[in-house]
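**Student:** Got a predicted structure here, sequence first:
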Amino acid sequence: MIEREQWCEGCGVTLQTENPEEQGYVPASALEREHIICRRCYRIRHYNELAPVEQDPSATLRLLEQIAQADALVVQVIDLFDISGSWIPGIHRHIGNNPLLILGNKVDLFPKSIKHQRLKEWVQGAAKDLGVKPVDVVLTSAAKGTRIDVVAEAIEKFRDGRDVFVIGTANAGKSTFINRLLKEFGDEGEEAVTTSPYPGTTLDAISIPLGDGKHIIDMPGVVRKDRMSEWVDPKELKQITPDGEIKPKVYQLSEGQTLFFGGLARIDFVEGKRQSFICYLANGLYIHRTKLEKATEIWERHRGELLSPPKNPDSLPKMVRHSFVINATMKEDIVISGLGWISVGSEKAKVDVWAPEGVRVELRSAVI
């Protein structure tokens, strides 16, 4: 048996040596090491092994409740590629009176022509709509290290000698961000926190000491089931997760045409003048255009083969329809949470979007 205070430095889970099939397992011999990580983290780091982890969303939210009782700076990491899907619902209730710094991550995914100030103002507007008043919004790419010095300065300024809680939804990039901070400003060595493309990698709070006796605490990601990323098989997740600058794909569609996004979703142009549908999705995701009158037949015949991911369509919930009216008074984005968005609005239109039941599909003012 091992003591409670021994926990995995990679994901924060309590270590145990009894059951290899349970979370937190380590061989007894591993307890002699200076830095201990569980078998799951070891396999992720050394073999790129991915596996879904059953998590209790309510347990994660209960962990967040301690933040309101602390005197600390709260850094919320949001995924700029999926802003609505990476907000923590009711964030103001969890942080109490503590200051909130919003970190807009994955700015490197946007075309270089997009002004950072425009993105920042867009995030500020989204926060205002949700009743959140951050002390500041800073844009960065944790993976690339973009503007990480600006982020560090903002944290030091607003923490004012206090602890720092880093929070966010699963897969927003919290752990990647902390590792980037340690790489730039800490001791060199192996990454402190395990990261992977699959949501739910961090299982418990991880506390990392700062130089003044305070700590930066990486909290487990809040799981949201309304994003496509939570439903895709781990082996297929990279196909829908952008890893570099998005190359928009422009389709000139006429009324009665359909676009398939792999076998994950589809958009039907039901009514309107010929116009552009600009797709902002992972560059490697297969997009197939066809006639609406043939769409159902093609979907049923080729989903899981030509139309993939997913290879196994039965792994997803049933498809449901979301209908939108485009008024063409301004450019708008049709957002499929966890997958990307389609920019529309040059002409009036009626559009149907099909996505797995429970996945958020919404219309917003255009970000680009």
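**Tutor:** In hand now; what should we look at? Numbers count the residues shown, from 1 in each chain.
**Student:** switch to C-alpha atoms for all contacts and neighbour counts from now on
**Tutor:** Noted.
**Student:** And the strands in the stretch 201-350 of the chain?
**Tutor:** Assigned by DSSP state E, counting those that start in this stretch, the strands in the stretch 201-350 of the chain fall at 206-209, 215-218, 249-253, 257-261, 265-272, 275-281, 287-291, 319-326, 332-336, 340-344, 349-356.
**Student:** Now mean neighbour count and distance to Gly12 too, for the ones you listed, in a markdown table please.
**Tutor:** A markdown table is the format used below for these (neighbours: other CA atoms under 10 Å; distance: least, CA to CA, whole Å):
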| stretch | mean neighbour count | distance to Gly12 |
| --- | --- | --- |
| strand 206-209 | 17 | 5 |
| strand 215-218 | 20 | 9 |
| strand 249-253 | 14 | 40 |
| strand 257-261 | 22 | 36 |
| strand 265-272 | 20 | 35 |
| strand 275-281 | 21 | 32 |
| strand 287-291 | 16 | 39 |
| strand 319-326 | 16 | 36 |
| strand 332-336 | 23 | 31 |
| strand 340-344 | 23 | 31 |
| strand 349-356 | 20 | 32 |
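**Student:** putting a second one here so we can go through both:
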Amino acid sequence: MTDEEIQTALAEGIHCIGCGALIQTTEKGALGFTPMSALKKGLEAEEVYCQRCFRLRHYNEIQPVSLTDDDFRRLLGQIADTDSLIVYVVDIFDFTGSLIPGLHRFVGSNPVLLVGNKADIMPSSLKRTKLTDWMRQQANINGIRPVDVTLVSANKAHGIDTLLAKIDKYRKGRDVYVVGVTNVGKSTLINEIIKSKTGIRDLITTSRFPGTTLDKIEIPFDDNSNMIDTPGIIHQDQMAHYLSAKELKFVSPQKEVKPAIYQLNEGQTLFLAGLARFDFVQGERNSFIGYFENNLMIHRTKLENADAFYAKHVGELLAPPTSDEVTEFPELQRHEFRTTVKSDIIFNGLGWVTVPANVTVAGWAPKGVSVMVRAAMV
């Protein structure tokens, strides 16, 4: 088959026979992507799979892809019409950035099982029951009433058996839809679930869907029901959205986060690399405890000099972001808090600072990224 014939076929529209997504060869990581070499082989064999379906079919491996807001709303509309269990995966370290806007309006009467991923990176001193209680409260505030909350570590394969037991308990023979925004580890989690179900072969449904983009993959649970993986929605409020893959390695914890204690006087500032800033505005000298990626560079300076210090050093001494990314990095936005009890100031996707009662502090984060306060968890 010639390159001209392939381009003609692409222009006319080719659909993956596994999930129905429209095949494309330009945007790696987007729906329907397949390398040109694989597309040529598929067309010659009259069996074209997107790379995501190919990896699952041959290697039992889910690859992450993302949807636009409009595509995701359409997909959620399909889920609302089903009788199913919704498994909602969030990143514990970035709960607000993990929220799917408007999910509660699409769930209908379907039960939601809330799954907090990356539990292994949370401090061992943090009680898991306190964490799940907080997750449930935050879900309730956002209109979601989960039937249960469970913690897992997809990377370490911890909590998978407990998760599967809860899925079986609440699905009651129904299909299971797994939903989540990008960067929460949903695909890694699904891969662990697949591994735990030994003997599964030909996981992709082989029905053809001409002219239809389903944007999902069905994985058989039993003869009558499936686990359905949905692509992740891109959440613009995630810290990860503003960083390159290389920079994320310096920001996203890979091991258990260790507390770092800072003795601060009123009028001192901590820069969290070039990504965020913590100001001690008013109060007596006290201890502040930071919970961030263990190698994240923290710089202390005087509050009165903080603006000039940031303008001079962001992208160099204060990195990430690197100098190449600074021109596109959003400006930091200030959020002020007055505590009455020991509290955590949370920089979503980055970590938190535990502060004492009766102080005034401010947290700065890229515009759109949430900074919030909660009662101290540790």
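**Tutor:** Sure thing, it's come through. Computed from a predicted structure; not experimentally measured.
**Student:** before we move on, the earlier item: which among the strands of the stretch 201-350 of the first structure is found nearest to Leu119 of the first structure?
**Tutor:** strand 332-336 (14.5 Å; CA to CA).
**Student:** can you redo the strands of the stretch 201-350 of the first structure as TSV with distance to Leu100 of the first structure?
**Tutor:** Putting these into TSV (distance: least, CA to CA, whole Å) gives the following:
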stretch	distance to Leu100 of the first structure
strand 206-209	19
strand 215-218	14
strand 249-253	36
strand 257-261	36
strand 265-272	35
strand 275-281	29
strand 287-291	39
strand 319-326	34
strand 332-336	26
strand 340-344	26
strand 349-356	33
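**Student:** mind checking which of those is nearest Leu64 of the first structure?
**Tutor:** strand 215-218 (11.0 Å).
**Student:** So what touches the closest one?
**Tutor:** Residues from elsewhere that reach strand 215-218 of the first structure (CA atoms under 8 Å, 6 or more residues apart in numbering): 162-167, 174-175, 178, 205-210.
**Student:** Leu101 of the first structure maps to what in the second structure?
**Tutor:** The alignment partner of Leu101 of the first structure in the second structure, by TM-score structural alignment, is Leu113.
**Student:** Repeat that for Arg289 of the first structure.
**Tutor:** Checking TM-score structural alignment: Arg289 of the first structure goes with Arg300.
**Student:** Identify the residues contacting that match.
**Tutor:** Applying CA under 8 Å, 6+ apart, the residues contacting Arg300 of the second structure are Gln268, Thr269, Leu270, Phe271.
**Student:** Aligned counterpart of the first one in the first structure, please.
**Tutor:** Matched across to the first structure, Gln268 of the second structure falls on Gln257, judged by TM-score structural alignment.
**Student:** Check whether that match really touches His288, as I assumed.
**Tutor:** No. Applying CA atoms under 8 Å as the test, Gln257 of the first structure and His288 come out as separate, 10.7 Å apart.
**Student:** what about Leu64 of the first structure, how many residues close to it?
**Tutor:** Leu64 of the first structure: 21 surrounding residues under other CA atoms under 10 Å.
**Student:** cool, Val132 of the first structure as well?
**Tutor:** 15.
**Student:** Could you look up the SS state of the alignment partner in the second structure of it?
**Tutor:** Val132 of the first structure maps onto Ile144 in the second structure, with residues paired by TM-score structural alignment. Three-state call for Ile144 of the second structure (DSSP: H, G, I helix; E, B strand; the rest coil): coil.
**Student:** can you tell me how far Ile144 of the second structure sits from Cys53 of the second structure?
**Tutor:** Ile144 of the second structure sits 31 Å away from Cys53 of the second structure, going by CA to CA, to the nearest Å.
**Student:** for Met135 of the second structure, same thing?
**Tutor:** 33 Å.
**Student:** Looking at these two, which has the bigger crowd around it?
**Tutor:** Cys53 (29 against 21).
**Student:** you'd agree that one is up against Gly20?
**Tutor:** No. Using CA under 8 Å, Cys53 of the second structure is not in contact with Gly20; the gap is 9.9 Å.
**Student:** Give me the nearest residue to the most centrally placed residue in the second structure, chain neighbours excluded.
**Tutor:** Nearest residue to the geometric centre of the second structure (CA atoms, centre = their mean): Val184, 2.4 Å. Leaving aside its sequence neighbours, Val184 of the second structure sits nearest to Asp91 (CA to CA, 6 or more residues apart in numbering; 4.8 Å).
**Student:** Good, we can wrap up now.
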